[in-house]
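**Q** with the input below, show me the fold.
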Amino acid sequence: CALTLHNYNTAVHLYVGSVLNACNLPQARHDIVVDIYERLPVPFGLVRFGVAPDHPEVKNVINTFTQTAHSERFYFHGNVNVGMDISVEELKEAYHAVVLSYGAEGNRSLAVSGEDLIGVFSARDFVGWYNGHPSNKELHPDLNCETVVILGQGNVALDIARVLLSPLDMLKKTDITQRALQTLAASRVRRVLMVGRRGPLQIAGTIKEVREMINLPGTKADLLPVDYDGIAEALNGRNAKEKVDRAHDKNIENGGWWTGSKQAMGIRFLRSPVKVLPGADGKRVAGIRLAVKKLEGSGEGAQAIPTGHTEDLECGMVICSIGYKSLPIDPAVPFDPRRAIVQNNLGRVQGTAGLYCSGWLKRGPTGVIATTMNDSFDTARIILNDLEAGTLDMSIHKPGAQDITALLKARGVREVSFSEWEKINSEEVRRGEALGKPREKLLDVEEMLAVAWS
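**A** The predicted model follows:
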């Protein structure tokens, strides 16, 4: 996204890559005008394509963004691929400041044999499939299996487990895609196991997400009591106790199972993948081999070390939720391949004045939406500080979107405005209402463009 500062004598143009930066800066200074560039014809990024469909309250930030987008000091430029349609250097020529916040769209590799077998998916692709991301519209996960193993125990892993096991009537009321609903309706999955390399105290999922999973209707807890030995003593009544005790107590009080349940959600601690096991045809996943670990040390600082033992789990699908990584967008932007972030100091990109970054691209793929929100505010404050300090030279004329739009037009790239996005939005809401849902997302970019430009 791009920001433009404007007064009647001087135009100061800033390119910014975060919805939340875009909302914050115009509120902070009344001479700021925002241009936001987005690769897809639709806005909202992670909020639209990453947040679980049964968490509509998390998507309320869309309302704030929409209010800002209706301001006369804001311009949305959808269908523009920065790094391909336009370069970062060209943006820097047109704007006084550029802020990149395009997130982490790469997947971390398991680095084990068998991860390319049919039935092995990245969490990013699987989430994109049920949330309607155009790049995942051709994904066809085969849920004709009883057990799914998810590698990872963070909130994304919990979201996926919940979607796989949620009653269909619950999901029908959300904005999950109709394609995903049809696949889930035919699903034979009855057991989801979430595997993590550390112990209960180190589980990455938040208390809220764990509680939702444990309380899922019709689902029993599949836990190993031995995993919780000594937990009460280690916690000493601290809040982290909730993460494991609710699950542990219900599991034990029902003799290890929740009675009357037809499906199970399991958590396996102190395990890490060694190999994805193929079936008889050598092409499709049939199981996974895990290294068994043990904790050394005490409390949350305990370290998981190998025991030398392994165990095999049968499953028909493996979903890798072991983290994301940012990718370089342009050779002009200094990038740290080891940490997979843009090289920066507090959001100021190193070695290039007027270039900033925000979000996972700035600090790595950690935290929830609130974390990223606060981070974007920090970057916005850095920009404002640099404006006040004169680090950004406001005396130099920069044409902003005027030049970028001309370059894009010459290259045959047609932008999507916010009012044109609202046509897409109206069509999605209309289709959703016909199905009793908040919306039914368009999955194809060409169809989005046809609606936007109709």
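
**Q** going forward, measure contacts and count neighbours with C-alpha atoms only.
**A** Fine.

**Q** count of residues packed around residue 307?
**A** 12 (other C-alpha atoms under 10 Å).

**Q** wait, it sits on residue 296?
**A** No - in this structure, residue 307 sits apart from residue 296 without contact. The criterion is C-alpha atoms under 8 Å, and the distance is 11.0 Å.

**Q** for whichever helix or strand residue 361 is part of, packing partners?
**A** Under the criterion DSSP states H and E, the helix or strand holding residue 361 is helix 360-363. Helices and strands touching helix 360-363, as assessed by 3 or more C-alpha pairs under 8 Å, 6 or more residues apart in numbering; DSSP states H and E, comprise strand 341-342.

**Q** chain center to the strand it packs on: distance?
**A** Centroid separation between strand 341-342 and its chain, computed with C-alpha atoms, centre = their mean, to the nearest Å, is 17 Å.

**Q** stretch 58-65 too?
**A** From the chain centre to the centre of stretch 58-65 is a distance of 15 Å (C-alpha atoms, centre = their mean).

**Q** for that stretch, buried residues please.
**A** Buried residues in stretch 58-65, defined by neighbour count with 16 or more other C-alpha atoms under 10 Å: 59, 62, 65.

**Q** over to stretch 375-392?
**A** Applying a neighbour-count criterion of 16+ other C-alpha under 10 Å, the buried positions in stretch 375-392 are 375-384, 387, 392.

**Q** secondary structure and distance to residue 69 for those residues - can I get that in JSON lines?
**A** Shown next, in JSON lines, are the buried residues of stretch 375-392 (DSSP: H, G, I helix; E, B strand; the rest coil; distance: C-alpha to C-alpha, whole Å):
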{"residue": "375", "secondary structure": "helix", "distance to residue 69": "21"}
{"residue": "376", "secondary structure": "helix", "distance to residue 69": "17"}
{"residue": "377", "secondary structure": "helix", "distance to residue 69": "18"}
{"residue": "378", "secondary structure": "helix", "distance to residue 69": "21"}
{"residue": "379", "secondary structure": "helix", "distance to residue 69": "20"}
{"residue": "380", "secondary structure": "helix", "distance to residue 69": "17"}
{"residue": "381", "secondary structure": "helix", "distance to residue 69": "20"}
{"residue": "382", "secondary structure": "helix", "distance to residue 69": "22"}
{"residue": "383", "secondary structure": "helix", "distance to residue 69": "20"}
{"residue": "384", "secondary structure": "helix", "distance to residue 69": "20"}
{"residue": "387", "secondary structure": "helix", "distance to residue 69": "23"}
{"residue": "392", "secondary structure": "coil", "distance to residue 69": "25"}
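
**Q** and for comparison, fold this next one:
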Amino acid sequence: MRHIAIVGSGPAGYYTAEAAVKKWGEDALIDVYDKLPVPFGLIRTGVAPDHQSIKAVSRRYEKTAIGDTVRFAGNVTVGEDITVEELTSLYDAVVLATGAPRDRQLDIDGAGSRNVIGSAAFVGWYNGHPEFAQLDPDLSGKHAVVVGMGNVALDVARILSKSQHEFAGSDIVAHALEALRESNIETISILGRRGPHQIMMTPKELGELLHLDRASPHVDNADLPPLEDDAFLEPGVRKSVTLLRDFAAIPENIHGEKPIAIEFDFFANPKAIVSEGGKVAGVEVERTKVEAGRAVGTGETYSVPADLVVTCIGYRTSPLKGVPFDERAGCFANDEGRILPGLYCVGWAKRGPSGTIGTNRPDGYSVIDIVDQDIGGGSRKRGREGFDELAQTRGLEIVTFRDWQKIEEAEIAAARKGAPREKFVDIDSMIAARGA
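**A** Predicted coordinates for the structure are as follows:
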């Protein structure tokens, strides 16, 4: 019998569990740990609430989670309730699938001003993550700045600009929906250090901006490279740049019909946050040029007004005591998923915040192949039985997958009209709902 612990119940964690089941069948017991009482990681708290089709992948994970071979053990914080060292003493293999839940910091003067918010916190706020539900961003001003040129920046800009009825069918939480209803934002500036040809936004997400009821995307023609240069781009990037050209061609009278402008500001490197009374009032920006794919400052500076700044510049894995960490990459130090004997990593915890949800599937299968090479038929370690004894002595309140199903039932029952659920946004309420 093989005893496997997976820390993290997001896509990387459940794809790894799926791979383990296919590799060993009933010759393994797999425990999936999560610090929250609810599973699925960024599917629940990271994917935009108006992208329900993406969230549907969780149904695949349910097939893995239901049964005796794989057990969800929620409400267990590895590093506090139990150490990594203790887990490796109990299990033949421990796979860290903790993702990258921390924001990469914007390291400029004034970044600590009020209403300068990282995307992990802001996205967690409108998705109901318990750590960020009380964030309460100030949306009373007219100008928002979003720093970054990836899909997360697009998500933030889109959520800030949508009308109430456009959230029909989404699972945005009630406190965010109410705050957005009262929002006074009129301009959303998206700042990117490089140009359109280096954009990381994908065509599907960019295209959504053309269909917003009250917002219109703006691109300055002067920022666009010669049309013939597009021929050298990868097909996906070329489609995105074509959409940017479409945005630049929107007539001014069409822009005037919509009260919110989403302005793409390319070749713009934030240099400082300007604050008044400790609260953000603007962003000082240096104009750049692209040389050999890198943004190089020109010395020309200008100011962008900002009552809210959301930084979408990447994520980092949270370090764990005793686990080697690669500070530069922002993930665990590893060799193809191996960290230390008996300790592995997968997904963003292994490679940093790159790829799509689907990228985690081959990653999970690959790490299980490596684990299989390393542990063979398993050992005499106690695994689940040993953890349960330890949990009892420490008074840990474990939430199982069946408990989660009761929590989900309660969220569905509480949903506003047209919404799939109303999420609980604090851990006590989640735990209480399992007994309802």
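
**Q** related to what we said a few turns ago, what does the helix holding residue 361 of structure 1 contact?
**A** Outside of helix 360-363 of structure 1, the residues that reach it under the criterion C-alpha atoms under 8 Å, 6 or more residues apart in numbering are 100-104, 326, 340-344, 347, 366, 372.

**Q** picking that back up, which one among the buried residues of stretch 375-392 of structure 1 gets closest to residue 422 of structure 1?
**A** Sorting the buried residues of stretch 375-392 of structure 1 by distance to residue 422 of structure 1 puts residue 376 at the head of the list, at 25.0 Å, by C-alpha to C-alpha.

**Q** how about the helix holding residue 361 of structure 1, which residues of structure 2 does it hit?
**A** Using TM-score structural alignment, helix 360-363 of structure 1 lines up with residues 348-351 of structure 2.

**Q** quick check: the gap between the aligned residue in structure 2 for residue 406 of structure 1 and residue 395 of structure 2.
**A** With TM-score structural alignment as the criterion, residue 406 of structure 1 lines up with residue 389 in structure 2. Computed with C-alpha to C-alpha, to the nearest Å, the distance linking residue 389 of structure 2 and residue 395 of structure 2 is 10 Å.

**Q** ok, residue 380 of structure 2 next?
**A** Distance, residue 380 of structure 2 to residue 395 of structure 2, by C-alpha to C-alpha: 26 Å.

**Q** neighbours of the aligned partner of residue 83 of structure 1 in structure 2, how many?
**A** Under the alignment by TM-score structural alignment, residue 83 of structure 1 pairs with residue 79 in structure 2. Using other C-alpha under 10 Å, the number of residues around residue 79 of structure 2 comes to 16.

**Q** name the nearest residue to residue 79 of structure 2, sequence neighbours excluded.
**A** The spatial neighbour of residue 79 of structure 2 that comes closest, neighbours along the chain excluded (C-alpha to C-alpha, 6 or more residues apart in numbering), is residue 320 at 6.3 Å.

**Q** ok but the one you found is inside a strand, no?
**A** No - when DSSP: H, G, I helix; E, B strand; the rest coil is applied, residue 320 of structure 2 is found to be coil, with no strand at that position.

**Q** what lines up with it in structure 1?
**A** Counting by TM-score structural alignment, the partner of residue 320 of structure 2 is residue 329.

**Q** ok, now residue 36 of structure 2?
**A** For residue 36 of structure 2, the residue aligned by TM-score structural alignment is residue 40.

**Q** strands of the stretch 251-400 of structure 2, start to end?
**A** Ranges of strands in the stretch 251-400 of structure 2, per DSSP state E, counting those that start in this stretch, are 260-265, 268-276, 279-291, 294-305, 308-311, 315-316, 325-326, 331-332, 338-340, 343-345.

**Q** so for the last one, what gets flagged as buried?
**A** Within strand 343-345 of structure 2, the residues that qualify as buried by neighbour count (16+ other C-alpha under 10 Å) are 343-345.

**Q** swap in stretch 35-51 of structure 2?
**A** 35-50.

**Q** stretch 117-124 of structure 1 now?
**A** Of the residues in stretch 117-124 of structure 1, those buried by neighbour count under the rule 16+ other C-alpha under 10 Å are 117-124.

**Q** before we move on, what about stretch 384-398 of structure 2?
**A** Neighbour-count burial for stretch 384-398 of structure 2, with 16+ other C-alpha under 10 Å as criterion, is recorded at 384, 387, 391, 398.

**Q** residue 305 of structure 2 against residue 282, yeah?
**A** Yes - using C-alpha under 8 Å, residue 305 of structure 2 makes contact with residue 282 at a distance of 4.2 Å.

**Q** so the two - more neighbours on which side?
**A** More neighbours surround residue 282 than the other of residue 305 of structure 2 and residue 282, with 21 against 18 (other C-alpha under 10 Å).
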